[in-house]
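A.B. asks: got a predicted model here, sequence first, then my questions.
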Amino acid sequence: MTSEPRRDPFTDPLLTPENAALVIIDFQPTQVASVRSMDTALMTKNVVSLAQIGTTFGLPVVLSTVNVANGQQPTVAELKAVLADSPELDRTQINAWEDVEFRAAVEATGRRKLIIAALWTEACLAYPTLDALREGYEVFPVVDAVGGTSAEAHRAGLRRIEAAGAQPVSWVSVATELQRDWARADTVARIREVVIVDRLLKE
């Protein structure tokens, strides 16, 4: 069994640690509690696992909140613990893409593939995804790490962004796409721990 030579990680059409950024928007207590499209405890576990995957591969992270300055709580503690080194970019806009600092942070990553999780699907995921797609980014919404205010709203939000060109993924598919080859030893142990030992064998 022989692996092919690794593709250029910057031009690879699939996700790589060198061509992707992780964007996480509005995983705050109020937003999490109001999700009705999936179990919120499972959704939170999934986004935490996604964040662990992102940090394992050294992805640049853009972490945003809404209205903390006006009284909303910040990022949920279990997610923020994983992303302790990522500043929270607070904003008032429902569409994060319309926030100057958020846009600048995304652009500063230098990456054109955006792995994105946001609450809610029909709003804070959909709007920046649509705008990013219009500006030539590839966007990969992590469908099992997002949620909407109803199952119907979640499905409608996903249909809308898929029709515009978004490429839906799961948190496990992100992990395996970034890893790609179990012969890449540097990250194997941690990815097995995050994906298999801590999650899939415990569910």
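C.D. replies: Happy to help now that I have it. Numbers count the residues shown, from 1 in each chain.
A.B. asks: can we go C-alpha only for contacts and neighbour counts from here?
C.D. replies: Will do.
A.B. asks: who does the host helix or strand of Leu22 touch, helix- and strand-wise?
C.D. replies: Leu22 belongs to strand 20-25 when assigned by DSSP states H and E. On a contact count with 3 or more CA pairs under 8 Å, 6 or more residues apart in numbering; DSSP states H and E, strand 20-25 meets strand 61-66, strand 113-118.
A.B. asks: what does the helix or strand following the first one contact?
C.D. replies: Scanning the chain past strand 61-66 towards its C-terminal end, the next helix or strand to appear is helix 77-82 (assignment: DSSP H and E). Identification of contacts with helix 77-82 by CA atoms under 8 Å, 6 or more residues apart in numbering yields Thr44, Val47, Val48, Ala51, Gln52, Thr55.
A.B. asks: the structure to be compared is supplied as follows:
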Amino acid sequence: MAIPANFDGQTPVIDSKDVVFIFVNQQSGTLQSVITPTVPVLRQRIAALSKVASLSDIPVIACATKVDSLMGPIIPEISRNAPHAHTFFYDDELMVWDNKEFVELVKSTGKKQIVIAGGSVSVALVNAALRAVSDGYQVFAVLDASGANTELERQIAVLRLIQVGVVPIGSSAVLCEVQKMRNVDHEMDLYDNLRSISPAYQLLYEAKCGKNS
């Protein structure tokens, strides 16, 4: 079994004080080819990830090919839920990590962990995640917030990620690992955000509130 890269024997969990969220090519044109998960579900998860970053003061970078490309604009869920998100556009490179300005932008956050989701799991996500690991980052790939054409495509992507030590993770786990503790600032906002992508969490929400909602 592959060992998570760059953790130096530490448990591979998200440190909300030392992480940056990166959305790669989450663009309207790119998502038109997505089969799994469904686009509405995918957008909901991206919105939840963006919101938890905003509530927890985590830097966000949304990168995309130029606005007039076939891939279209970045979906609005990111800026709507994380107004502080930095938008980065690149033109010539096929893969964003080949853009030196982008690499420097990520470096300038001063964070050693990256939580990443891509419009295409096998291209946008895998390439950026692999390159980030090789640059020394601890990388978490949010697979259920990244689009795929088939389950086989997703399975192949997971194998490639694990081979180099990227940590596969789901959106709900990201939200919980960022929150960590109960009785924190914005606790109910965090609970509400979690139940937006995990309807079963409604039961815990009701228990916390002591009422139905």
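C.D. replies: That came through, no problem. If you're wondering where the values come from, they're calculated on a predicted model, not measured in any experiment.
A.B. asks: thinking again about what came up before, ok, and what's touching the strand holding Leu22 of structure 1?
C.D. replies: Contacts for strand 20-25 of structure 1 (CA under 8 Å, 6+ apart): 54, 59-65, 96, 109, 111-119, 124-125.
A.B. asks: could you check the angle it makes with strand 113-118?
C.D. replies: Per axes from the mean of the first three to the mean of the last three CA atoms, to 10 degrees, the angle that strand 20-25 of structure 1 makes with strand 113-118 is 20 degrees.
A.B. asks: give me the buried positions along strand 20-25 of structure 1.
C.D. replies: Residues Ala20, Ala21, Leu22, Val23, Ile24, Ile25 are the ones in strand 20-25 of structure 1 that count as buried (16 or more other CA atoms under 10 Å).
A.B. asks: before we move on, what about stretch 57-69 of structure 1?
C.D. replies: Buried, per 16+ other CA under 10 Å, within stretch 57-69 of structure 1: Phe57, Leu59, Pro60, Val61, Val62, Leu63, Ser64, Thr65, Val66, Val68.
A.B. asks: give the contact list for Val169 of structure 1.
C.D. replies: So Val169 of structure 1 contacts Phe140, Pro141, Val142, Val143 (CA under 8 Å, 6+ apart).
A.B. asks: for the longest helix anywhere in structure 1, packing partners?
C.D. replies: Counting by DSSP state H, the longest helix found in structure 1 is helix 40-56. Identification of packing neighbours for helix 40-56 of structure 1 by 3+ CA pairs under 8 Å, 6+ apart yields helix 29-33, helix 77-82, helix 171-179, helix 185-191.
A.B. asks: any chance of the ones you listed in TSV, plus distance to Val100 of structure 1 and mean neighbour count?
C.D. replies: Listed next are the helices and strands packed on helix 40-56 of structure 1 as TSV, based on distance: least, CA to CA, whole Å; neighbours: other CA atoms under 10 Å:
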stretch	distance to Val100 of structure 1	mean neighbour count
helix 29-33	22	17
helix 77-82	22	16
helix 171-179	28	19
helix 185-191	34	14
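A.B. asks: Gly147 of structure 1 is nearest to which of these?
C.D. replies: helix 29-33 (8.1 Å; CA to CA).
A.B. asks: what about that closest one, how far off from structure 2?
C.D. replies: Comparing helix 29-33 of structure 1 with its match in structure 2 after superposition yields a mean distance of 0.9 Å (mean CA distance after the TM-score superposition for structure 1).
A.B. asks: returning to what we had before: farthest-apart pair in the buried residues of stretch 57-69 of structure 1, please.
C.D. replies: Phe57 and Val68, at 29.0 Å, using CA to CA across these.
A.B. asks: now Gln28 of structure 1: closest residue in space, sequence neighbours ignored.
C.D. replies: Thr75 (4.6 Å; CA to CA, 6 or more residues apart in numbering).
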